[in-house]
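Undergrad: Structure of the sequence below:
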Amino acid sequence: MDYAPVVSRTLRWYAHAARDLPWRRPDAGPWAIMVSEFMLQQTPVARVLQPWQDWVQRWPTPAALADAPSGEAVRAWGRLGYPRRALRLHQAATAIRDDHDGQVPDDYQALLALPGVGSYTAAAIASFAFGRRHVVLDTNVRRVQARIATGIEFPATAPTAAERLLAEQFLPTEPARAARWAVASMELGALICTARGPQCDQCPVRTDCAWHRAGRPAHEGPARVGQRYQGTDRQCRGALLAVLRSSDDAVPAEELDTAWPDRAQRERALASLITDRLVVAVGPDRYALPD
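TA: Next up is the predicted model:
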């Protein structure tokens, strides 16, 4: 099927409907875009805006971050969640400083070799920062193309080879246009073709959408279960990190004890933070962020 009309309509819509996000502005360089991609993983845009601004002001280059202690990256990450991303970003910045003359590489394979950079992130950075032609297949894009091309409400839980082949059919040949399509289709999924309450009456490609033409049939696949956070080890880890981030010195164990009431869970969470190198033991029963 020829998806060129879908691409054209989406690009025209994006030209006037796109959100003014700072990492999309012309003056946002590859490093600022890379930071945004790390922060936006599993995190809503609204939560990322201020931490991103603070981060790129404090560390405007990869070398600036690499020269700082990794614990400062964890501290600055704040409550964005999944703090291992902060360590991975610090490690990636160090590799860029040491192996790429301080410049974010523009090659997909070189990006993929950086710590914390998977196939999606490498494609996104290459596309958004350098205008390369790559399939950028995030949750929003997967949902958009599933509804348009296959007539189903939601794609499979994890990306499939068939989805990637389908995404190639949408992807324009010209690199700059392909990069524009990548961000425009992502925005369409974020603003219009949402998981809940899609606004089909405002969609620029509703006449091309198989799901819309079929009467928007309900999802028949496995139940979509949201991630629980309250009371989890992840919440406990966050509570312990919050205490450590608030102090410039090592924190005694009894101070961490007040952050979470369940002793077994607290000890388990602390052990996992140490294993992940987000926390270090400093002397007997004292803990700190890494140097």
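
Undergrad: make it CA atoms for all contacts and neighbour counts henceforth
TA: Will do.

Undergrad: in which helix or strand would I find A63?
TA: Assigned by DSSP states H and E, A63 belongs to helix 62-66.

Undergrad: Who are the packing partners of whatever helix or strand comes next after that helix?
TA: Next helix or strand after helix 62-66 toward the C-terminus (DSSP H and E): helix 70-77. Using 3 or more C-alpha pairs under 8 Å, 6 or more residues apart in numbering; DSSP states H and E, the elements in contact with helix 70-77 are helix 45-58, helix 84-99.

Undergrad: One more pass at 6 Å, please.
TA: Helix 70-77 is packed against no helix or strand, with contacts defined by 3 or more C-alpha pairs under 6 Å, 6 or more residues apart in numbering; DSSP states H and E.

Undergrad: who's in contact with that helix?
TA: Here helix 70-77 makes contact (C-alpha atoms under 6 Å, 6 or more residues apart in numbering) with A86, R245, L289, P290, D291.

Undergrad: what about the third one, distance to P83?
TA: Which is L289. Distance of L289 to P83, computed by C-alpha to C-alpha, to the nearest Å: 12 Å.

Undergrad: which residue ends up closest to the midpoint of this structure in space?
TA: Central residue of the chain (C-alpha atoms, centre = their mean): Q41, 1.9 Å from the mean position.

Undergrad: Just the element for it, please.
TA: Assessed by DSSP H and E, Q41 sits outside every helix and strand.

Undergrad: rewinding a little: quick one: list the elements packing against the helix holding A63.
TA: Helices and strands touching helix 62-66, by 3+ C-alpha pairs under 6 Å, 6+ apart, are helix 84-99.

Undergrad: Tell me the helix or strand right after the helix it packs on.
TA: helix 108-112.

Undergrad: Same question for that next one: list its buried residues.
TA: Y108, L111, L112 (16 or more other C-alpha atoms under 10 Å).

Undergrad: Please generate a structure for the following sequence too, so the two can be compared:
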Amino acid sequence: MDFQPLINWYRTHQRDIVWRTPDTSPWGILLSEVMSQQTPVARVEPIWLAWMERWPTPAAFAQASSDEVLRAWGTLGYPRRALRLLDCARTIVSQHDGKVPALLDDLLALPGIGDYTARAVLAFAFGQRVPVVDTNVRRVVSRLVHGAYLPGPARRSDLDDVTALLPNDEAPEFSVAIMELGALVCTPTPRCSECPLLAQCSWQLAGCPAPSEDELAAAKRRVQKFAGTDRQVRGLLMKVLREAQEPVPQSALDVVWPDAAQRSRALYSLLEDGLAEQNPDGLFRLPQ
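TA: As a prediction, the model looks like this:
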């Protein structure tokens, strides 16, 4: 395939994202990738900027306390990511002399760093030729290579698919370009007329076959709802704890959600995950 049209399109249409600059450190790239998981870039950018100003290196961040980190995390969601980042920074300091490692196995051994994040750091921080596969990339590859409107469940062979597409030169730019294409053009409802790869797309060449009912149902099941879930209740409870200057009584938490059983379950899960704690007086607070 000829991917020069994709590279040209990216250079013209790429979003202006604060960490997409040559002077962003490997730590800044790692932080951006963790923060952006299941979270829109627009919500991440101001928090990323504040964190990089406050904790510009793993060594600086490693000195933070858990409650400082959770307050700074704000409403990004999935706050366990914040505590795992703290563990990650401390491991980088203790095992890698405060520098983000540039080897895949070393990155995967860091707390909270999975396959996607490790490879994204290698590609975007260190310029290595490695496959970077997120939801957007899987959707593009599904249509471009396999001729399927929607990708199936994530699988290990996704890495092989993307590796086969990677150019020998400009692989990191290709990786961010194909991600951007999935985010802006090859979206769940695609804008095919704007696609620089339209003439090479297997789905287009096959006549744009519609997904089956089973494929649509499976895709719908993979979309995580939020309203009314325990995750929403956890977020409301965390908001009370983040905004409180002192430990709070049970009554301050009871008012955030009417379903006592669900509220209790959510609170217990926060305690179990180390995102909240109860002091000897029975009051609740962020972990110290």
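
Undergrad: Please state their TM-score.
TA: Once superposed, chain against chain, the TM-score is 0.95 (TM-score structural alignment, normalised by the length of the second structure); 283 aligned residues with a C-alpha RMSD of 1.2 Å.

Undergrad: how much space between whatever residue of the second structure lines up with the residue nearest to the centre of the first structure and M1 of the second structure?
TA: Using TM-score structural alignment, the equivalent of Q41 of the first structure in the second structure is Q37. Here Q37 of the second structure is placed at a distance of 29 Å from M1 of the second structure (C-alpha to C-alpha).

Undergrad: residues near the residue mapped onto A199 of the second structure from the first structure, how many?
TA: Correspondence of A199 of the second structure to the first structure, assessed by TM-score structural alignment: T207. For T207 of the first structure, the count of nearby residues is 13 (other C-alpha atoms under 10 Å).

Undergrad: how about T207 of the first structure, secondary structure?
TA: Here T207 of the first structure is helix, with the state taken from DSSP: H, G, I helix; E, B strand; the rest coil.

Undergrad: residues in contact with it?
TA: By C-alpha under 6 Å, 6+ apart, the contact set of T207 of the first structure is empty.

Undergrad: if we can go back for a sec, would TSV of the contacts of helix 70-77 of the first structure with neighbour count be doable?
TA: Shown next, in TSV, are the contacts of helix 70-77 of the first structure (neighbours: other C-alpha atoms under 10 Å):
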residue	neighbour count
A86	26
R245	20
L289	27
P290	19
D291	12
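
Undergrad: Please tell me how far the aligned partner of E180 of the second structure in the first structure sits from D291 of the first structure.
TA: Superposed on the first structure with TM-score structural alignment, E180 of the second structure falls opposite E187. As judged by C-alpha to C-alpha, E187 of the first structure and D291 of the first structure stand 38 Å apart.

Undergrad: next one: R142 of the first structure
TA: Distance from R142 of the first structure to D291 of the first structure, by C-alpha to C-alpha: 40 Å.

Undergrad: just R24 of the first structure next, same as before
TA: R24 of the first structure is 33 Å from D291 of the first structure, where distance means C-alpha to C-alpha.

Undergrad: before we move on, the earlier item: keep only those of the contacts of helix 70-77 of the first structure that are in helices.
TA: Among those, the ones falling in helices (DSSP state H) are A86, R245.

Undergrad: ranges for the strands of the second structure?
TA: Here the second structure has its strands, by DSSP state E, at 277-278, 284-285.

Undergrad: Please produce JSON lines containing those strands, extended by distance to E53 of the second structure and mean neighbour count.
TA: Below are these laid out as JSON lines (distance: least, C-alpha to C-alpha, whole Å; neighbours: other C-alpha atoms under 10 Å):
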{"stretch": "strand 277-278", "distance to E53 of the second structure": "28", "mean neighbour count": "18"}
{"stretch": "strand 284-285", "distance to E53 of the second structure": "26", "mean neighbour count": "23"}
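
Undergrad: okay, those strands in CSV with distance to L31 of the second structure next?
TA: Putting these into CSV (distance: least, C-alpha to C-alpha, whole Å) gives the following:
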stretch, distance to L31 of the second structure
strand 277-278, 26
strand 284-285, 25
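
Undergrad: Indicate which one of those strands is closest to T75 of the second structure.
TA: strand 284-285 (16.8 Å; C-alpha to C-alpha).

Undergrad: quick one: the closest one aligns where in the first structure?
TA: Going by TM-score structural alignment, strand 284-285 of the second structure lines up with residues 287-288 of the first structure.

Undergrad: swap in stretch 5-24 of the second structure?
TA: Against the first structure, stretch 5-24 of the second structure falls on residues 9-28 (TM-score structural alignment).

Undergrad: Name the surrounding residues that touch that stretch.
TA: Applying C-alpha under 6 Å, 6+ apart, the contact partners of stretch 9-28 of the first structure are I33, A184.

Undergrad: can you rerun that using 10 Å?
TA: 4-5, 7-8, 29-37, 45, 49, 52-53, 56, 128-129, 177, 180-188, 191, 202-205, 208 (C-alpha atoms under 10 Å, 6 or more residues apart in numbering).

Undergrad: Kindly supply the PyMOL command isolating those of these that are buried.
TA: This is the PyMOL syntax for the buried subset of the contacts of stretch 9-28 of the first structure, where burial follows 16+ other C-alpha under 10 Å:
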select buried, resi 7+8+29+30+31+32+33+34+35+36+37+49+52+53+56+128+129+177+180+181+182+183+184+185+186+187+188+191+203+204+205+208
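
Undergrad: In helices, which of the contacts of stretch 9-28 of the first structure appear?
TA: Judged by DSSP H, the subset of the contacts of stretch 9-28 of the first structure located in helices is 4-5, 7-8, 30-37, 45, 49, 52-53, 56, 128-129, 177, 180-188, 191.

Undergrad: how about A218 of the first structure, what's its partner in the second structure?
TA: Matched to the second structure by TM-score structural alignment, A218 of the first structure sits across from A210.

Undergrad: what's M179 of the second structure in contact with, if anything?
TA: Applying C-alpha under 10 Å, 6+ apart, the residues contacting M179 of the second structure are Y10, V132, V133, D134, T135, N136, V137, R138, R139, V140, E173, C186.

Undergrad: and of those residues, the nearest to A261 of the second structure?
TA: Of all the contacts of M179 of the second structure, T135 has the smallest distance to A261 of the second structure: 34.4 Å, by C-alpha to C-alpha.

Undergrad: quick one: what's aligned to the closest one in the first structure?
TA: By TM-score structural alignment, T135 of the second structure lines up with T139.

Undergrad: could you measure the closest residue to L198 of the second structure other than its chain neighbours against V185 of the second structure, distance?
TA: By the measure of C-alpha to C-alpha, 6 or more residues apart in numbering, the closest residue to L198 of the second structure outside its immediate chain neighbours is C192, 6.6 Å from it. Counting by C-alpha to C-alpha, the gap from C192 of the second structure to V185 of the second structure is 7 Å.
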